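Student: I need the structure of the sequence given here:
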Amino acid sequence: MKKYKVVGLMSGTSLDGLDLAYCHLWQTNEHWEFSIEFTKEVQYGEKMRDYLKNAIYLTENDHAQLHKDYGVWLGEQVKYFIEENNLEVNFISSHGHTSHHRPEDGFTFQLGDGQLLADTCNKQVVCDFRTEDVSLGGQGAPLVPIGDRLLFHQYDFCLNLGGISNISFEKEGHRIAYDIGLANMPLNFITEKMGLAYDEGGKLARSGNLDTVLLQKLNQLEYYKLPYPKSTGYEFFTEQVVPLIEASNISDVDLLHTFIHHNCEQIAKDVHEHKSGSNQTILVAGGGALNIFFIDTLKEKLGPDIKVIVPPKKLVAFKEALVFALMGALRLEEKINVLSTVTGAKRDSSSGTVYHPA
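Tutor: From the prediction side, this is the model:
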């Protein structure tokens, strides 16, 4: 039995930092098994956070330089992680950090130069998992559903609450997945204005009141009416959601409260639309799963027929890094790791570019 020893890297739209997960992966029949051995979260310094946050506005030359600088920085973080824990590693699998995502224009970009990453940590690297799918007419997102199918098949739904909320499930023998809409992105935007990194446990949001006018405007956003496959990102948030926040004159805690209700209403609407019976299960991961008010509100909106399962904190926080580790293993085996039923591409693909240290 072949066991892969992989460091998976994930940096999400919420910009809270880089997740590193040292995973062991092996195959049993058509499914894969895993163990997460070591993890680390590296918070972004203010300078790096601002760089990544504003990457979408950089000139072509400055963007290219950030791509290189971030690749070296990723390599350094991997090198420290391996040395700190004395790890035996077969390869690195990196999501990078998405600076541009416009699949309707055939364009997506993940920062973090793979060659420089490989050179810096002296390990083989698999990265850039989205580009091929976009070139095949797909959304290039979401990518995690292949992991949901192969690693978490025992659950009816898998929900991830990162900057964006996305969901995946089986329907008539196909994996279906798409970005529902917002999750932590507006919450982080609001807490940042308050001078806080985040709202711990959703305590501030819980203390707020629901603003029905803002809720109605959010629920009427055109994105929610689009059929899947669909994906969204920072552009949607800055262009359509930030103006609603800025036009609102309610308090910050009321904004937090209202956004959680909005997020949960959209999630519940989609789950109820696709559930195939009663007593269904939904696995929730991503930073939003640690927001107790978010989870309590979600349970309330879903109702008693849907059992919400929040796994141990390590899996909540590092599920995406784990899945990218798996995607790297699938790429090296030349097996499908991006599903066209999820992205809308012309066909499934074994995506990712492989780099060897110079």
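Student: only C-alpha atoms for contact and neighbour calcs from this point on.
Tutor: Will do.
Student: next SSE after the helix or strand harbouring residue 67?
Tutor: Using DSSP states H and E, residue 67 falls within helix 60-85. Following helix 60-85 in sequence order, the next helix or strand is strand 91-94 (DSSP H and E).
Student: what's the angle between the next helix-or-strand element following that following strand and helix 60-85?
Tutor: On the C-terminal side of strand 91-94, the nearest following helix or strand under DSSP H and E is strand 97-102. Inter-element angle recorded for strand 97-102 and helix 60-85: 140 degrees (by axes from the mean of the first three to the mean of the last three Cα atoms, to 10 degrees).
Student: and whichever helix or strand comes after strand 97-102, what's buried?
Tutor: Per DSSP H and E, the first helix or strand lying C-terminal to strand 97-102 is strand 107-111. The neighbour-count check on strand 107-111 (16 or more other Cα atoms under 10 Å) flags 108-111 as buried.
Student: second input sequence below; structure requested for side-by-side comparison:
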Amino acid sequence: MTVIKEYRVIGLMSGTSLDGLDIAYCNFKLENGRWSYQILETDSINYNPDFKAQLKKAIYLQSHAMIALHNTFGSWMGTQVADFIKKHELVVDFIASHGHTVLHQPDIGITYQIGSGQHLANSSGQKVICDFRTNDVYYGGQGAPLVPIGDELLFSEYDYCLNLGGISNISLKQNKVRIAYDIAPVNMLLNHICNSVNLDYDDEGKLGRSGQLNTALLQHLNSLDYYSQSIPKSLGYEWFASQILPVLDRHPDTTENLLHTSVHHIAQQLAKAIHSHKLSNATILATGGGAKNIYFIEVLRQKLGDQFTIVCPEEELIDHKESLIFAFMGVLKERNEINCLSAVTGARKDSSSGVIFNPA
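Tutor: Okay, here's the model as predicted:
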């Protein structure tokens, strides 16, 4: 007998690259023990300059100001979702929100995503599932990456799933176990360089392509301690601010040269990580904003070699794979099923993570 269960969920993602709020209305279907998905409607809401500056500096806020931003951001997201639902006349089971990571220091038991679930529920009028990282950190895990559960159940046809967002992370099956980890900054670094000359990003990598390699900068970046650490491991803005920014300050150069060198640094670290798993004739699904940087993808292909095939899917999936998977994580939480994998995060146990809020 065929058993079908469907869920209609809105997934929300605000990434460390600060390029805005991604919204994806998704349908998930469970049929004979297998999951399938559809992305039905999407939107991306850019942050205005003031809001973007607040989010970027949130790490330095005192506690009362941090909580105020947490609440304000939750209400703002709820308003965006309410408008999205009204515009597309959607029927929604619930919202699943990643929030926006402000603090991430799992080694001392801290991870904090702003965007109050209760405020989001109240302003949208919808049930909300959020705060997916805290429980895993409680169990001793990194609280990241979290998307591998979606890679395992929705994208298992690929040998590697590579996310090229503010931070890059990779997911793969090794000895029949799903593993994943953060590799290096991507858009967090590239966009930071662009922001210094009042650009949001390097369109298709054109500026980076025109630059020259700064060998001293490249060597300094590649020597950072994180790249030699064993997994599980993860990155946050605190690491970027304390480790990457001082290196850039020590090697001043043109915007073009900084972008060119950073592209080669990132691609080198990704290729090193991918080669370490010794899978040949492998396919790599590349999503996230970095997959639109044509020059970066060219450099990555060169460093990987012919034994790897990088697949950059349709733009909708490039932009919204993370919001899709957080919607899916909400479905698994709703079903009280595992959505955080200890093999990925290093936690003491698998868990069904997330906190549920109903509109008041």
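Student: any idea what the TM-score is?
Tutor: Once superposed, chain against chain, the TM-score is 0.99 (TM-score structural alignment, normalised by the length of the first structure); 357 aligned residues with a Cα RMSD of 0.7 Å.
Student: who's in contact with the alignment partner in the first structure of residue 110 of the second structure?
Tutor: Counting by TM-score structural alignment, residue 110 of the second structure corresponds to residue 107 in the first structure. Residues near residue 107 of the first structure by Cα atoms under 8 Å, 6 or more residues apart in numbering: 100-101, 131, 134.
Student: dump these into TSV; add neighbour count and distance to residue 321 of the first structure as well.
Tutor: Shown next, in TSV, are the contacts of residue 107 of the first structure (neighbours: other Cα atoms under 10 Å; distance: Cα to Cα, whole Å):
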residue	neighbour count	distance to residue 321 of the first structure
100	17	20
101	23	20
131	20	19
134	24	21
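Student: surely residue 325 of the second structure is in contact with residue 150?
Tutor: Yes. Judged on Cα atoms under 8 Å, residue 325 of the second structure makes contact with residue 150 at a distance of 5.5 Å.
Student: could you pull out the strands in the stretch 251-360 of the second structure for me?
Tutor: Along the stretch 251-360 of the second structure, counting by DSSP state E, counting those that start in this stretch, strands occupy 282-287, 308-311, 355-357.
Student: quick one: the first one aligns where in the first structure?
Tutor: Under the alignment (TM-score structural alignment), strand 282-287 of the second structure falls on residues 280-285 in the first structure.
Student: show me what residue 26 of the second structure lines up with in the first structure.
Tutor: Under the alignment (TM-score structural alignment), residue 26 of the second structure pairs with residue 23 of the first structure.
Student: which non-adjacent residue is nearest that match?
Tutor: residue 36 (4.5 Å; Cα to Cα, 6 or more residues apart in numbering).
Student: check residue 77 of the second structure too.
Tutor: Using Cα to Cα, 6+ apart, the closest residue to residue 77 of the second structure is residue 120 (6.2 Å).
Student: mind listing what the counterpart of the one you found in the first structure touches?
Tutor: In the first structure, residue 120 of the second structure lines up with residue 117, judged by TM-score structural alignment. Shown here is residue 117 of the first structure, whose contacts under the criterion Cα under 8 Å, 6+ apart are 71-76, 125.
Student: same thing but 6 Å
Tutor: Residue 117 of the first structure makes contact with 71-72, 75, according to Cα atoms under 6 Å, 6 or more residues apart in numbering.
Student: quick one, helices of the first structure?
Tutor: For the first structure, applying DSSP state H gives helices covering 46-53, 60-85, 114-121, 131-135, 145-151, 184-193, 203-207, 212-219, 234-236, 242-247, 252-274, 292-302, 313-332, 340-343.
Student: and residue 357 of the first structure, which of the ones you listed is closest to it?
Tutor: Among these, the nearest to residue 357 of the first structure by Cα to Cα is helix 114-121 (4.5 Å).
Student: now do the contacts for the alignment partner in the first structure of residue 234 of the second structure.
Tutor: Under the alignment (TM-score structural alignment), residue 234 of the second structure pairs with residue 231 in the first structure. Each residue near residue 231 of the first structure by Cα under 6 Å, 6+ apart is listed here: 178-179.
Student: would you mind measuring from residue 231 of the first structure to residue 141 of the first structure?
Tutor: 6 Å (Cα to Cα, to the nearest Å).
Student: same question for residue 235 of the first structure.
Tutor: 15 Å.
Student: which one's more surrounded, these two?
Tutor: The neighbour count for residue 235 of the first structure versus residue 141, taken as other Cα atoms under 10 Å, is higher for residue 141 (28 against 14).
Student: aligned partner of that one in the second structure?
Tutor: In the second structure, the residue equivalent to residue 141 of the first structure is residue 144, according to TM-score structural alignment.
Student: same question for residue 206 of the first structure.
Tutor: Aligned by TM-score structural alignment, residue 206 of the first structure pairs with residue 209 of the second structure.
Student: likewise residue 256 of the first structure?
Tutor: Under the alignment (TM-score structural alignment), residue 256 of the first structure maps onto residue 259 of the second structure.
Student: burial of its match, as a residue count?
Tutor: Neighbours of residue 259 of the second structure (other Cα under 10 Å): 30.
Student: residues contacting the residue lying closest to it once chain neighbours are set aside?
Tutor: Among residues not flanking residue 259 of the second structure along the chain, residue 208 sits closest, at 4.6 Å (Cα to Cα, 6+ apart). The contact partners of residue 208 of the second structure, by Cα under 6 Å, 6+ apart, come to 256, 259-260.
Student: pretty sure residue 327 of the second structure is touching residue 8, no?
Tutor: No. Using Cα atoms under 6 Å, residue 327 of the second structure makes no contact with residue 8, being 9.0 Å away.
Student: how near is residue 90 of the first structure to residue 271 of the first structure?
Tutor: In terms of Cα to Cα, residue 90 of the first structure sits 38 Å off from residue 271 of the first structure.
Student: thanks a lot, see you next time.
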